[in-house]
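>>> could you look at this predicted model? Sequence included:
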Amino acid sequence: MAITVTATAVKKIKEVITEQKLPSEVALRVGVVGGGCSGFEYKMEFDEEVSPETDILTEVDGVCVAMDKKSATLLDGTELDYHESFEKRGFVFKNPNATKSCGCGSSFSA
């Protein structure tokens, strides 16, 4: 079970790590929590405490991505991208497991 992270997203993640002066071994933790208008919400944060026993770990171009095993089931096959346009910018989850999502794209149902 894994997600893919686009080169654009990796570049932005590295920029944020540098801007926030985070340690180089920090992981980007992605996950799913209950809530939002469609049932589940995506969650992203930096985490220095990751464990191969409790997390699914993926490395993409020097960026460690961690997911708890419950979230990994709902995120399997998901692509994490970074989109920047005149109207909006931010990380975008393209989740093939989402059967319905809200208009803002931050929550989904599976």
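Yes, it's here.
>>> alpha carbons only for contacts and neighbour counts from here, please
Will do.
>>> need the residues that contact stretch 26-38.
13, 40-48, 50, 63-68, 71-72, 74-75, 100-102, 106-109 (CA atoms under 8 Å, 6 or more residues apart in numbering).
>>> out of those, which are buried?
Taking 16 or more other CA atoms under 10 Å as the criterion, what is buried in the contacts of stretch 26-38 is 13, 40-42, 46-47, 50, 63-68, 71-72, 74-75, 101, 106-109.
>>> out of those, list just those in helices.
13, 71-72, 74-75 (DSSP state H).
>>> spatially central, which residue of the chain would that be?
Compute the mean C-alpha point of the chain, and by CA atoms, centre = their mean the closest residue is Val30, 3.8 Å away.
>>> then this one, side by side with the first:
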Amino acid sequence: MSISITPPARDRIRQFLAQTPGAEGVRFGVKRTGCSGFAYVVDLADAANPGDHTLEVDGIRLIVDEKSLPMVEGTVIDFRRQGLNAAFVFHNPNATGECGCGESFTVG
């Protein structure tokens, strides 16, 4: 499993983890939604579930469920600030298209 986290995203994730001492890591995956089919899910995780895959990236434990793994393999997680807006941004080599608003994506 290969997922990368840029330094700005790593710093933001560490802030979230520091504010939630019981969290074991970050759950990263996808869910069916939006006009293109899938949206990313990033949440703090208390524990891994059976069948989950775990990966340590720069000291951050990423937990990915088995169904999401093929769709997020190779993704680079970034965090960007633009004016008053701040958000995680995903560079996913598996995405073949995105909806106009950028909230959801499709895979081939």
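Received the coordinates, thanks. It should be emphasised that the depicted structure is a prediction, and the values quoted were computed from it without experimental measurement.
>>> so what does the residue nearest to the centre of the first structure match up with in the second structure?
Here Val30 of the first structure is matched to Phe28 in the second structure, going by TM-score structural alignment.
>>> assign its match to helix, strand or coil.
strand (DSSP: H, G, I helix; E, B strand; the rest coil).
>>> swap in Leu22 of the first structure?
coil.
>>> so how far is Ile13 of the first structure from it?
11 Å (CA to CA, to the nearest Å).
>>> for the spatially closest residue to the match of Val30 of the first structure that is not a sequence neighbour, list the residues it contacts.
Excluding the flanking residues, the one nearest Phe28 of the second structure by CA to CA, 6 or more residues apart in numbering is Val42, at 4.8 Å. Val42 of the second structure is in contact with 26-29, counting by CA under 8 Å, 6+ apart.
>>> of those, which are reproduced in the first structure?
Using both residues aligned by TM-score structural alignment, their matches' CA atoms under 8 Å, the first structure keeps these contacts from these: 26-29.
>>> can you say which of those are buried?
For these, a neighbour count by 16+ other CA under 10 Å gives the buried set as 26-29.
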